[in-house]
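Chemist: Need coordinates for the following:
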Amino acid sequence: MAPLLQSSQNSMCLYVYFRPKQVKDVAQQDEVVRVLTNTLETTNCPHMLFYGPPGTGKTTTALAIAHQLFGPELYKSRVLELNASDDHGINVVRTKIKNFASVAVGSGCQGGYPCPPYKIIILDEADSMTEDAQNALRRTMESYSKVTRFFFICNYIGRIIEPLASRCAKFRFKPLMDEVMRSRISYICKEEGLNLDPKALLTLSSISQGDLRRAITYLHGAARLFGSSISSKNLIRVSGVIPGEDAQTLFSACKSVNFDLAEKEVGSIIAEGYPVSQMLSQLYDMVVEADDVSDEQKARICKKFAEADKCLVDGADEYLQLLGVASNTMRALCIMPQEFSFGN
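Modeler: Model prediction:
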């Protein structure tokens, strides 16, 4: 495989370029791989529901199954890929999906691929579909189950209606362990001629939080911007993660119970253009891991984090929300554990 960053295909994303082509090559999902490998041998696939955190191989697995069943020649005519976050309404189910699912196909091996007598519809981000669309899809599944298989991919299985989920074989994808992440990243760096020192590799694994796709995307961005030698600082700049010392400075200002100092740090963070939602995430980790903060104080502080995060999603002012978090944190740290009550 020629290095992507040095080839004429340099418009392709690195994670797409290195995406596993076969189910057996999907990293760390051993139980899923074992069951699906046996399923591929019989070619009798049920409807499937892949769920779990992003970047763990759900879409890759679905695409690999389809490619292994139909090969490159029949793939386009036998497989329909849809992103439900874009096509999430009931009209898509009634038109695009129903029209594709209703047409029967023949069977017979072609080009060494089994080519079973059904088609596959891959619905990525299926948890974005409206409830009406999911109910309509249930009826479509029942009507055309002999000629079409559905592969649903989602992060949150609780957002899939039970009648739909109960018709599928469910496969849970686990977050990738740090060793697996580092091993895959090291392989890509070797193939692409990138130099990533041990500290940078550890940083990349940490900021990606088990999401291999995110890690490879950060690596690709850093390689484009900073060249083949990539440092830990380069990766942090590309990822948008706030430098740990800046988050620590704000937390220390809160612990000092000096409002003027905390207000100054909040203003500095806003002036730097850091996303407040990211700051809340990093402050949360610091609060949870702090040994000098009681459980009651942690609970009070984290409750405010949740409220502020919801307000940010609703479009509230970032400066006011972060200032509110800082002042609430100071207040919580001033209260002794015995002063807490259910009313506070």
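Chemist: from here on, contacts and neighbour counts on C-alpha atoms
Modeler: Fine.
Chemist: Next, the buried residues of the helix ranked longest in the chain.
Modeler: Ranked by residue count under DSSP state H, the longest helix found in the chain is helix 58-78. Going by neighbour count (16 or more other C-alpha atoms under 10 Å), the buried part of helix 58-78 is 58-71, 74-75, 78.
Chemist: what does stretch 126-142 give?
Modeler: So, applying 16+ other C-alpha under 10 Å, buried residues of stretch 126-142: 126-131, 133-138, 140-141.
Chemist: Turn those into CSV, columns for secondary structure.
Modeler: As requested, those are exported to CSV (DSSP: H, G, I helix; E, B strand; the rest coil):
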residue, secondary structure
A126, helix
D127, helix
S128, helix
M129, coil
T130, coil
E131, helix
A133, helix
Q134, helix
N135, helix
A136, helix
L137, helix
R138, helix
T140, helix
M141, helix
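Chemist: so which of those comes closest to P53?
Modeler: Nearest to P53 among those: D127, at 12.5 Å, using C-alpha to C-alpha.
Chemist: from what I can see the closest one touches A165, true?
Modeler: No. Counting by C-alpha atoms under 8 Å, A165 is not a contact partner of D127; they are 11.0 Å apart.
Chemist: one more to put side by side:
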Amino acid sequence: MASTFFNNKARAAAAAATSSSKQKPTDAKEEQAKHQPWVEKYRPKTLDDVAAQDHTTKVLRRTLQASNLPHMLFYGPPGTGKTSTILALAKSLFGPSLYRSRILELNASDERGIGIVRDKIKNFARAQLSHSSGMSKEYLDQYPCPPFKIIILDEADSMTQDAQSALRRTMEQYSRITRFCLVCNYVTRIIEPLASRCSKFRFKALDNTAAGDRLDYIAQLENLTLEKGVVEKLIQCSEGDLRRAITYMQSAARLVGSGQAGGKKDADEDSEMAEASLSPVTVRMIEEIAGVIPEDIVDRLVNALQPVKIGSSYEAVSKVITDIVADGWSATQLLLQLYRRIVYNDAIPDIQKNKIVMIFSEMDKRLCDGADEHLSILNTALKISGILGGA
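Modeler: Presented below is the predicted three-dimensional model:
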């Protein structure tokens, strides 16, 4: 040990190894961004990046210029940019230096009791503001830094009635230095006294053009080749939820990458993605990832449901459904695709459609209650076949 310590060459080698093992902060950030989910990696940083919510962002830009926000209530379907919008607005108001001290973000689905309102939220709401006078003039010119804090309650519709009732007094008492932003999917679950204190912003499901442009933009940055029709299939499977569409696309990119670079264990991620870009993402991959049942299987079931002149259609329907269950397809997904196929079929009279929709609702209730999928699908299919046959 002593001889090694006094050996200059050994000490120099050890120092070089230590310095090389320490990564630069920028390298660490790049490495972290590389392994980040695409949903977080491409989350909008400013209001201009928010897709399709033009009316909401236009109003918020005006409030941003005036640096005076009301209490706000964002509501709409999941994956439409509600949380991303308020986070982008908060960053545009306070910048990176004051963001942590001026913003409190809580997920109300985890912290939704009255104790959280009385302790955590109330303590942050009444705390005195951290002064922005120490900031440079360039910083204040770029970020308004208004004299109030923002409390973001995500999934506020999961809060209990008592917690929402306790929140109204806090909103009134500390409105001079604190603003609240409630984010929820169902505005009807917010009590009226709380909703009336907020300016409401409705987020609609993304249209195909805006969602498609965003998906193409991400695929281009990730050097991902998409087969024709993949973007349309992503939008269809996600049903207006851009977050889900991006997640499906990343899963497909990983699937293609693992198939191309599976035998090269030492290849880095850049070369893996470069090889992946040579093999395009197909529509069938997206269907498999999303759990969508292939159209030919649904066609077989629809054909089996058609009334027969002699005998019963039980044998044909039972065989198709047994194969569907054996292949592991989701009964809920089958219900959704069969519903679309029948309801949007103009050849079926409206009277029969009314009866069939009632059967679909009954099956959906059974599946939610945990009924056997095989028996529920079989029962529903035979009832639909009887209605189509005029029974």
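Chemist: okay, the longest helix of the first structure sits on what stretch of the second structure?
Modeler: Under TM-score structural alignment, the match for helix 58-78 of the first structure in the second structure covers residues 82-102.
Chemist: which residues of the stretch 151-300 of the second structure fall in helices?
Modeler: 161-173, 192-195, 208-221, 230-238, 242-260, 269-278, 283-290, 295-305 (DSSP state H, counting those that start in this stretch).
Chemist: Please identify which of those helices is closest to T4 of the second structure.
Modeler: helix 269-278 (38.5 Å).
Chemist: now the angle from that closest one to helix 242-260?
Modeler: 100 degrees (axes from the mean of the first three to the mean of the last three C-alpha atoms, to 10 degrees).
Chemist: Return the distance of helix 269-278 of the second structure from the chain's centre.
Modeler: Relative to the chain's own centre, helix 269-278 of the second structure is displaced by 26 Å; criterion: C-alpha atoms, centre = their mean, to the nearest Å.
Chemist: One more: stretch 154-165 of the second structure?
Modeler: With C-alpha atoms, centre = their mean, you get 21 Å for stretch 154-165 of the second structure.
Chemist: Helices along the stretch 1-150 of the second structure, start to end?
Modeler: Using DSSP H, counting those that start in this stretch, helices in the stretch 1-150 of the second structure cover 2-5, 8-21, 25-34, 38-41, 54-66, 82-102, 114-116, 122-126, 137-142.
Chemist: Just put those helices in CSV and tack on distance to A326 of the second structure.
Modeler: Shown next, in CSV, are the helices of the stretch 1-150 of the second structure (distance: least, C-alpha to C-alpha, whole Å):
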stretch, distance to A326 of the second structure
helix 2-5, 67
helix 8-21, 52
helix 25-34, 39
helix 38-41, 34
helix 54-66, 46
helix 82-102, 40
helix 114-116, 47
helix 122-126, 54
helix 137-142, 60
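Chemist: Of all the ones you listed, which one comes closest to C368 of the second structure?
Modeler: Nearest to C368 of the second structure, of all these, is helix 82-102, at 27.8 Å by C-alpha to C-alpha.
Chemist: Provide a list of residues in contact with the aligned partner of V230 of the second structure in the first structure.
Modeler: Using TM-score structural alignment, the equivalent of V230 of the second structure in the first structure is A200. Applying C-alpha atoms under 8 Å, 6 or more residues apart in numbering to A200 of the first structure gives the contacts 230-233, 235.
Chemist: now the second structure: which of these match?
Modeler: For the contacts of A200 of the first structure, the contacts that are reproduced in the second structure, applying both residues aligned by TM-score structural alignment, their matches' C-alpha atoms under 8 Å, are 230-232, 235.
Chemist: got a winner among these for most neighbours?
Modeler: Compared across those, L235 has the highest neighbour count, 24 neighbours, by other C-alpha atoms under 10 Å.
Chemist: ok, now how distant is that one from C189 of the first structure?
Modeler: Relative to C189 of the first structure, L235 of the first structure is positioned 14 Å away (C-alpha to C-alpha, to the nearest Å).
Chemist: And R138 of the first structure, by the same measure?
Modeler: Here the criterion is C-alpha to C-alpha. By it, R138 of the first structure lies 44 Å from C189 of the first structure.
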